[in-house]
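Student: only the shape, not the letters, is given here:
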């Protein structure tokens, strides 16, 4: 593998546009938070594609009679490190959908599917570009001299998104219907079925959209540490997620659940007061504590006993349009544990299901009237060197020939006020709404 190092950062999306094609991807970190957001990764020239849809596994559209996670395990064992010395050393880039998480948890999906994409999708790459934002340099890993020269001369490309088509968005719930769902969760909590449930509404905007123009808008208004652009040959996934699901470095596994949200103000003193309110909110703290307990339990299934620790309990972090309350939990993995065992023990992330996880997912299926698809699944990479990094697929949209789809939601507890919870979903989705409709500018 030829590695060309540039002693400067390049704009990750501009570089992606130089190599974009069917089944290419960009994992973009445009905002560093704590120890996330320090690398952007562009992958191109996929060698093969692994996917799972309608109960069957495929490699390059050829049926393979194997469990999809076991298939990924086998492929990961076959692939050898490229020895680039980088955090990503070639490997798989793709996603696990929430609907696949329901299958792992044996929760029947009773709702219609609006977005027809695979339940699991990973493409394998050995050609990639890594932009190290922390050290302000770029690595081009490819034998393709034309690509190397393109990237060396890559300047910031200003996509004209002023004429980007706009859509009219509609939700699968009216405001009153969403508030009824909040009350439905509170009733389950009153009966002792669950302690917290994440409920979302799905927005649909019909019409023809250029996904590259839309992503240009997304990254302007909702920069974050876990952005992504995936080309699935006809469908496109655009993510501006702030949340880490799982990150593996060596034998250390980390998760950073988010629970607790207030809007962000551009006025410093006002935003400082909002952050102080969030930090001291008993409701938000209790929400996060429930999920910390769940995540500690999940990590304990895959980690050496006694090694799972809460590294930070309540941290208020500032993002593009909101402030979040975040915790960091880490553990040391059991020796020789496989990727499939890690996913089966932890997926989907508890911060977007509720607690206890299984019962909360059953309630979600009952109260939400459409399948989530990729929303609250995970997007990221699995590297040849054993590292992986996966986000929680929130603030995430799918664009296809029919239009655009995305969900916004929040965790409901006994103290939740239906009106406030509805407004919180609008705050979380404000950047995407603005990018798609042009309103609020």
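Tutor: Nice, thanks for sending it over. What you see is a predicted model, and the numbers here were worked out from it, not measured in a lab. Residues are numbered from 1 along each chain as shown.

Student: drop to CA atoms for contacts and neighbour counts, all remaining ones
Tutor: Fine.

Student: the stretch 201-350 of the chain: helices as residue ranges?
Tutor: Taking DSSP state H, counting those that start in this stretch as the test, the helices found in the stretch 201-350 of the chain are 211-221, 268-280, 282-300, 339-346.

Student: would you turn those helices into a markdown table with mean neighbour count?
Tutor: What follows is these, written out as a markdown table (neighbours: other CA atoms under 10 Å):
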| stretch | mean neighbour count |
| --- | --- |
| helix 211-221 | 20 |
| helix 268-280 | 15 |
| helix 282-300 | 20 |
| helix 339-346 | 17 |
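
Student: got CSV for those helices, with distance to residue 42 too?
Tutor: Formatted as CSV, the entries for those read as follows, by distance: least, CA to CA, whole Å:
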stretch, distance to residue 42
helix 211-221, 15
helix 268-280, 34
helix 282-300, 30
helix 339-346, 22
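
Student: to residue 355, which of those helices lies closest?
Tutor: Ranking the helices of the stretch 201-350 of the chain by distance to residue 355, with CA to CA as the measure, places helix 282-300 first at 6.7 Å.

Student: report the inter-axis angle for the closest one versus helix 339-346.
Tutor: In this structure, helix 282-300 runs at an angle of 140 degrees to helix 339-346, with axes from the mean of the first three to the mean of the last three CA atoms, to 10 degrees as the basis.

Student: hold the first one in mind and look at this next one:
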């Protein structure tokens, strides 16, 4: 646990000072700044009512991890599942991409609920809310399960898929337990509802649930305690969380950094945040890498999971 991160968040919350925050996957890096002091080269937008309509298609040149390399990691995770070390693990990788657009242009054109351009380092256009706090009520929205909407009866197929049901249920159970650490009266308000997501040259259906709980009146002064207790997000790690994070660190062969971390805003009254998926990062040489992944269970098929990892590499224009 990062005590410095915790104390800074608690301080701004206790003062009811509106602020922006972003926190890396492993909580080792963070950036917190009062909204009135936010630099112009950090841009963000939260727009939860967006159209799923695609205006035009933009292609990307993708150079993903090789299937053999991915398969090796996949098989290692399957062995861990068989040994009872984990039940679901969110395996991710980075894909080299080429596009005619700059990070600024991608940010401006992206159609997403949550958008962030962080200096000239990365851009994120996430569909996945992390936690929202309003009037002492906290809610989280785990997203787990993806299908191409062009597949016949796509909605019925993903909702009726036993593997997808098991995967989603495990994540919902994990998030219920996580919320129980910081809140009372935990309940699943919506279980497995579908969102339509722009995915470049196609639309994806993604399955989410809503879980909520009640916080104490003085939650503002405990924002740091709340967020650090819930991080990293269960939907992009797995269960049991601590052991799963260790296994993923050994097998992903790259540093996630801010990818699958969170960003959000506290306005003095409420808090809204997202999980940073759909993420493009620029390295020191100017190369662009798109980081993506998906949940692995005992029923997962390696070819399908590899395809999903690549399908999630897109520009949401």
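Tutor: Alright, I've got the coordinates. In this text the structure is predicted, and so the values were computed from the model without any measurement.

Student: where does the TM-score land?
Tutor: Taking TM-score structural alignment, normalised by the length of structure 2 as the basis, the two superposed chains have a TM-score of 0.85; 298 aligned residues with a CA RMSD of 2.9 Å.

Student: need the three-state assignment for the spatially most central residue of structure 1.
Tutor: Computing the C-alpha centroid of structure 1 and ranking residues by CA atoms, centre = their mean puts residue 393 first, at 2.6 Å. Classification of residue 393 of structure 1 into helix, strand or coil gives coil, according to DSSP: H, G, I helix; E, B strand; the rest coil.

Student: the counterpart of residue 262 of structure 1 in structure 2 and residue 91 of structure 2, how far apart?
Tutor: Per TM-score structural alignment, the equivalent position to residue 262 of structure 1 in structure 2 is residue 147. When distance is defined by CA to CA, to the nearest Å, residue 147 of structure 2 is 17 Å away from residue 91 of structure 2.

Student: go on, residue 248 of structure 2?
Tutor: 7 Å.

Student: for whichever residue in structure 2 pairs up with the residue nearest to the centre of structure 1, give its distance to residue 146 of structure 2.
Tutor: Residue correspondence to structure 2 (TM-score structural alignment): residue 393 of structure 1 is matched to residue 276. Plainly put, residue 276 of structure 2 is 17 Å away from residue 146 of structure 2 if you go by CA to CA.

Student: what does residue 36 of structure 2 give?
Tutor: Using CA to CA, we find residue 36 of structure 2 at a distance of 38 Å from residue 146 of structure 2.

Student: repeat for residue 178 of structure 2
Tutor: Relative to residue 146 of structure 2, and taking CA to CA, residue 178 of structure 2 is found at 23 Å.

Student: if we can go back for a sec, when residue 248 and residue 91 of structure 2 are compared, which one has more neighbours?
Tutor: Residue environment comparison for residue 248 of structure 2 versus residue 91 gives the larger neighbour count to residue 91, 25 against 18, counting by other CA atoms under 10 Å.

Student: which residues touch that one?
Tutor: With contact set as CA atoms under 8 Å, 6 or more residues apart in numbering, residue 91 of structure 2 has these partners: 74, 248, 252, 293, 294, 295, 296.

Student: which residue lines up with the third one in structure 1?
Tutor: This points to residue 252 of structure 2. Following TM-score structural alignment, the counterpart assigned to residue 252 of structure 2 within structure 1 is residue 368.

Student: could you do the last one as well?
Tutor: Under the alignment by TM-score structural alignment, residue 296 of structure 2 pairs with residue 412 in structure 1.

Student: what's the local residue count around that match?
Tutor: Under the neighbour criterion other CA under 10 Å, residue 412 of structure 1 is assigned a count of 24.

Student: same deal with the one 10 residues further on?
Tutor: When neighbours are counted by other CA under 10 Å, residue 422 of structure 1 registers 20.

Student: repeat for residue 382 of structure 1
Tutor: 24.

Student: structure 2: which residue goes with residue 353 of structure 1?
Tutor: In structure 2, the residue matched to residue 353 of structure 1 (TM-score structural alignment) is residue 237.

Student: sounds good, over and out.
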